[in-house]
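>>> let's see this in three dimensions:
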Amino acid sequence: MANSPSGDSMTARIVRVLETFDADRTVQTIADIARRAALPSSTAQRIVAELAASGLLERDEDGRVRLGMRLWELALRGSLALRLRQAALPFMEGVQARVREHTQLAVLEQDEALFIERLSHPLAGANITRIAGRLPLHASSAGLVLLAHASPALRERVLSQRLRALSAETQTDAAVLRTQLERVRREGFVIAPGTVETVSTGVAVPVREGRRGPVIAALAVVLPRDAPTAGAVDELRRAAAGIESALAAP
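Sure thing, here's the model as predicted:
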């Protein structure tokens, strides 16, 4: 697609428009979109009009803009995330029935942990994770599992950057993290107290594409800080094995 005078392609500008929407900002004016996407108003208006014409965006009677159902439909067609979520959900429900806190599933996406499913008990403790939300790979139990099993090049790219702390206990020392990631690969799980919030402990295990395939997801629970974790590790391992078998089934 043609580049703009600033050098970014039409595809890049469309992505910037779509990225202005999130769970807390589901409806916007075109002026809002232009400002957040750092686009001229005329450019934002043209892109919104074209996306609305194809159903990827929708306008309400006041001219405000939201993501369109067509975008949701296209995203689900042949989606690996959808297939993984469908295979995982029955096993996640089994974990959740026993843990009764938070059970969640994450995949690696653009050097971050992207959460594609989460189950929570009404009385569960703190958890900032949302479906379709992201966390830095070094700063959650699921992210640490994904980072541990990522390619060496990706690990080094992540660890060579300035690592942001989400809480006072988030580990941001790359050397310490390398040792921790080696242990995650060796032991097959991670227990991460206080990494995201000081009142919680994350526990996570890898999910492979088949029993011997590459790691494609991390299955995790978020528990109160003082809760025992040994039973959670066992629950997650059984559930991960079930998901792997389901994915391998014809």
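>>> okay, CA-based contacts and neighbour counts for the rest of this
Fine.
>>> next, find the distance separating the residue most central in space within the chain from residue 145.
Computing the C-alpha centroid of the chain and ranking residues by C-alpha atoms, centre = their mean puts residue 114 first, at 1.2 Å. Plainly put, residue 114 is 13 Å away from residue 145 if you go by C-alpha to C-alpha, to the nearest Å.
>>> Three-state assignment for the residue nearest to the centre of the chain, please.
In the three-state summary, residue 114 is assigned as strand, counting by DSSP: H, G, I helix; E, B strand; the rest coil.
>>> what of residue 222?
Assigned with three-state DSSP, residue 222 falls in the strand class.
>>> and the helices in this structure?
With DSSP state H as the criterion, the chain has helices at 10-19, 30-37, 41-53, 69-76, 80-99, 141-148, 152-159, 174-187, 230-248.
>>> can you redo the ones you listed as JSON lines with mean neighbour count and distance to residue 107?
Supplementary listing: the helices of the chain in JSON lines, determined by neighbours: other C-alpha atoms under 10 Å; distance: least, C-alpha to C-alpha, whole Å:
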{"stretch": "helix 10-19", "mean neighbour count": "16", "distance to residue 107": "19"}
{"stretch": "helix 30-37", "mean neighbour count": "18", "distance to residue 107": "26"}
{"stretch": "helix 41-53", "mean neighbour count": "16", "distance to residue 107": "28"}
{"stretch": "helix 69-76", "mean neighbour count": "12", "distance to residue 107": "16"}
{"stretch": "helix 80-99", "mean neighbour count": "18", "distance to residue 107": "8"}
{"stretch": "helix 141-148", "mean neighbour count": "30", "distance to residue 107": "7"}
{"stretch": "helix 152-159", "mean neighbour count": "14", "distance to residue 107": "14"}
{"stretch": "helix 174-187", "mean neighbour count": "14", "distance to residue 107": "16"}
{"stretch": "helix 230-248", "mean neighbour count": "19", "distance to residue 107": "14"}
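>>> looking at these, which is nearest to residue 216?
Within the helices of the chain, the stretch nearest residue 216 is helix 141-148; the backing value is 7.9 Å (C-alpha to C-alpha).
>>> which residues are contacting that closest one?
105-108, 112-113, 135-138, 154-155, 181-182, 184-185, 189-192, 195, 202-206, 215-220 (C-alpha atoms under 8 Å, 6 or more residues apart in numbering).
>>> which of the residues you listed are buried?
105-108, 112-113, 135-138, 155, 181, 184-185, 189-192, 195, 202-206, 215-220 (16 or more other C-alpha atoms under 10 Å).
>>> compare with the first, here's sequence two:
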Amino acid sequence: MPRRAAFPSIADEHAAPGGAAAVDRAVTLLSLFAGGSGPYTLSALAEQTKLYKSTVLRLLASLEHSGLVLRQADGRYALGPMIARLYASYAASFSLESVVMPVLRQLVERTTESAAFHVRQGEHRLCLYRVDSTQPVRDHIKVGDLMPLTQGAGGRVLMAFAGTPGAMYERIRRDHLAVLCGDRVPELAGVSSPVFDAAGMLVGAVTLTMPKERLSPSHGPHVVRSAADLTAKLGGRFPRTVTE
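Okay, the predicted model is just below:
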């Protein structure tokens, strides 16, 4: 029989009335990643949840099997790809698509380049929505793709407004704009600006991508205007004055 803990776990302290203890504990494990401070070692997860390592290991096995958690090469645990799919469904259920997609389409019409909306997913960024350029030479990222958070204009914007220190991020926070060449792919350029909700919280980033030879000074104002427009549609207030 499993050992009875000397002290109640976090899940036990906040158990759902009439719920299942194993589910409460699994949800508590997943909730640790919400702060964006992962990946976690087994010891750290056990310490923060107040559960035995053996219990945490069994829970992780089930979560990993379902794709909710991913065990990395170094043995630490991070959120898995199923989280991205669930997030996409969550966003769609709140009609975010009906708000974001018209803004992206308008941005593509103005610039003839590809536009996307990125959100943070742990240590990655998820392409939640995208409208492709009609030009034959373009990047080929698809909706649902996960990319490194530390590469590309969209990822840099998400990191900047999460408080990441450094001169680059200070500049992005000041300008509410990232313009980068070759940061993710040597041949590509990206232009990105943050989107905020009614509470002033970062929702995601509007990003325009193109071959670096097609990067234009006009792209920055177009992207900022799109981010400001989307922020307004979400009930927020864009913190930068947007001019024509």
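>>> just send the helices of the first structure back as CSV, with distance to residue 131 of the first structure too.
As requested, the helices of the first structure are arranged in CSV below (distance: least, C-alpha to C-alpha, whole Å):
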stretch, distance to residue 131 of the first structure
helix 10-19, 15
helix 30-37, 22
helix 41-53, 24
helix 69-76, 14
helix 80-99, 11
helix 141-148, 14
helix 152-159, 23
helix 174-187, 24
helix 230-248, 19
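>>> looking at the ones you listed, which is closest to residue 121 of the first structure?
Ranking the helices of the first structure by distance to residue 121 of the first structure, with C-alpha to C-alpha as the measure, places helix 80-99 first at 7.9 Å.
>>> from the chain's centre, how far out does that closest one sit?
When C-alpha coordinates are averaged (C-alpha atoms, centre = their mean, to the nearest Å), helix 80-99 of the first structure and its chain have centres 15 Å apart.
>>> cool, stretch 199-219 of the first structure as well?
Distance of stretch 199-219 of the first structure from the chain centroid (C-alpha atoms, centre = their mean) equals 13 Å.
>>> could you do stretch 142-150 of the second structure as well?
On the basis of C-alpha atoms, centre = their mean, stretch 142-150 of the second structure is displaced by 9 Å from the centre of the chain it belongs to.
>>> then stretch 34-54 of the first structure?
Its chain's C-alpha centre and that of stretch 34-54 of the first structure lie 26 Å apart, by C-alpha atoms, centre = their mean.
>>> map the residue nearest to the centre of the first structure across to the second structure for me.
For residue 114 of the first structure, the aligned position in the second structure is residue 126, judged by TM-score structural alignment.
>>> residues contacting that match?
Under the criterion of C-alpha under 8 Å, 6+ apart, the contact partners of residue 126 of the second structure comprise 84, 118, 119, 120, 143, 144, 145, 146, 147.
>>> need the max-distance pair from these.
120 and 143 (13.8 Å).
>>> from residue 220 of the first structure, how far out is the counterpart of residue 226 of the second structure in the first structure?
Applying TM-score structural alignment, one finds that residue 226 of the second structure aligns to residue 239 in the first structure. In this structure, residue 239 of the first structure and residue 220 of the first structure are 10 Å apart, going by C-alpha to C-alpha.
>>> quick check: nearest residue in space to residue 114 of the first structure, chain neighbours excluded?
Counting by C-alpha to C-alpha, 6 or more residues apart in numbering, residue 134 is the residue found nearest to residue 114 of the first structure once chain neighbours are left out, at 4.6 Å.
>>> how many residues are close by that neighbour?
Applying the criterion other C-alpha atoms under 10 Å, we find 20 residues in the vicinity of residue 134 of the first structure.
>>> with residue 201 of the first structure instead?
Other residues within reach of residue 201 of the first structure by the criterion other C-alpha under 10 Å amount to 25.
>>> trace it over to the second structure, please.
Using TM-score structural alignment to pair residues, one finds that residue 201 of the first structure aligns to residue 189 in the second structure.
>>> and residue 93 of the first structure, by the same measure?
Residue correspondence, TM-score structural alignment: residue 93 of the first structure in this structure matches residue 105 in the second structure.
>>> wait, its match touches residue 129, no?
No: in this structure, residue 105 of the second structure sits apart from residue 129 without contact. The criterion is C-alpha atoms under 8 Å, and the distance is 10.6 Å.
>>> show the contacting residues for residue 147 of the second structure.
So residue 147 of the second structure contacts 124, 125, 126 (C-alpha under 8 Å, 6+ apart).
>>> let's go with 10 Å and repeat that
By C-alpha atoms under 10 Å, 6 or more residues apart in numbering, residue 147 of the second structure lies in contact with 118, 120, 121, 123, 124, 125, 126, 127, 141, 154, 155, 184.
>>> ditto for residue 89 of the second structure
83, 95.
>>> any idea how far it lies from residue 22 of the second structure?
As defined by C-alpha to C-alpha, residue 89 of the second structure lies at a distance of 25 Å from residue 22 of the second structure.
>>> residue 29 of the second structure too?
Relative to residue 22 of the second structure, residue 29 of the second structure is positioned 11 Å away (criterion: C-alpha to C-alpha).
>>> do the same with residue 200 of the second structure
If you measure residue 200 of the second structure against residue 22 of the second structure using C-alpha to C-alpha, the figure is 36 Å.
>>> equivalent analysis for residue 91 of the second structure, please.
27 Å.
>>> what's the answer for residue 187 of the second structure, then?
Looking at residue 187 of the second structure against residue 22 of the second structure, where the rule is C-alpha to C-alpha, the gap reads 48 Å.
>>> what about stretch 103-121 of the first structure, distance to the chain center?
Taking C-alpha atoms, centre = their mean, the mean C-alpha location of stretch 103-121 of the first structure is offset from the chain mean by 4 Å.
>>> what about it, start to end distance?
9 Å.
>>> the residue nearest to residue 56 of the second structure when sequence neighbours are not counted: what secondary structure?
Here the nearest residue to residue 56 of the second structure in space, its sequence neighbours aside, is residue 46; by C-alpha to C-alpha, 6+ apart that works out to 6.2 Å. Remark: residue 46 of the second structure carries the secondary structure label helix [criterion: three-state DSSP].
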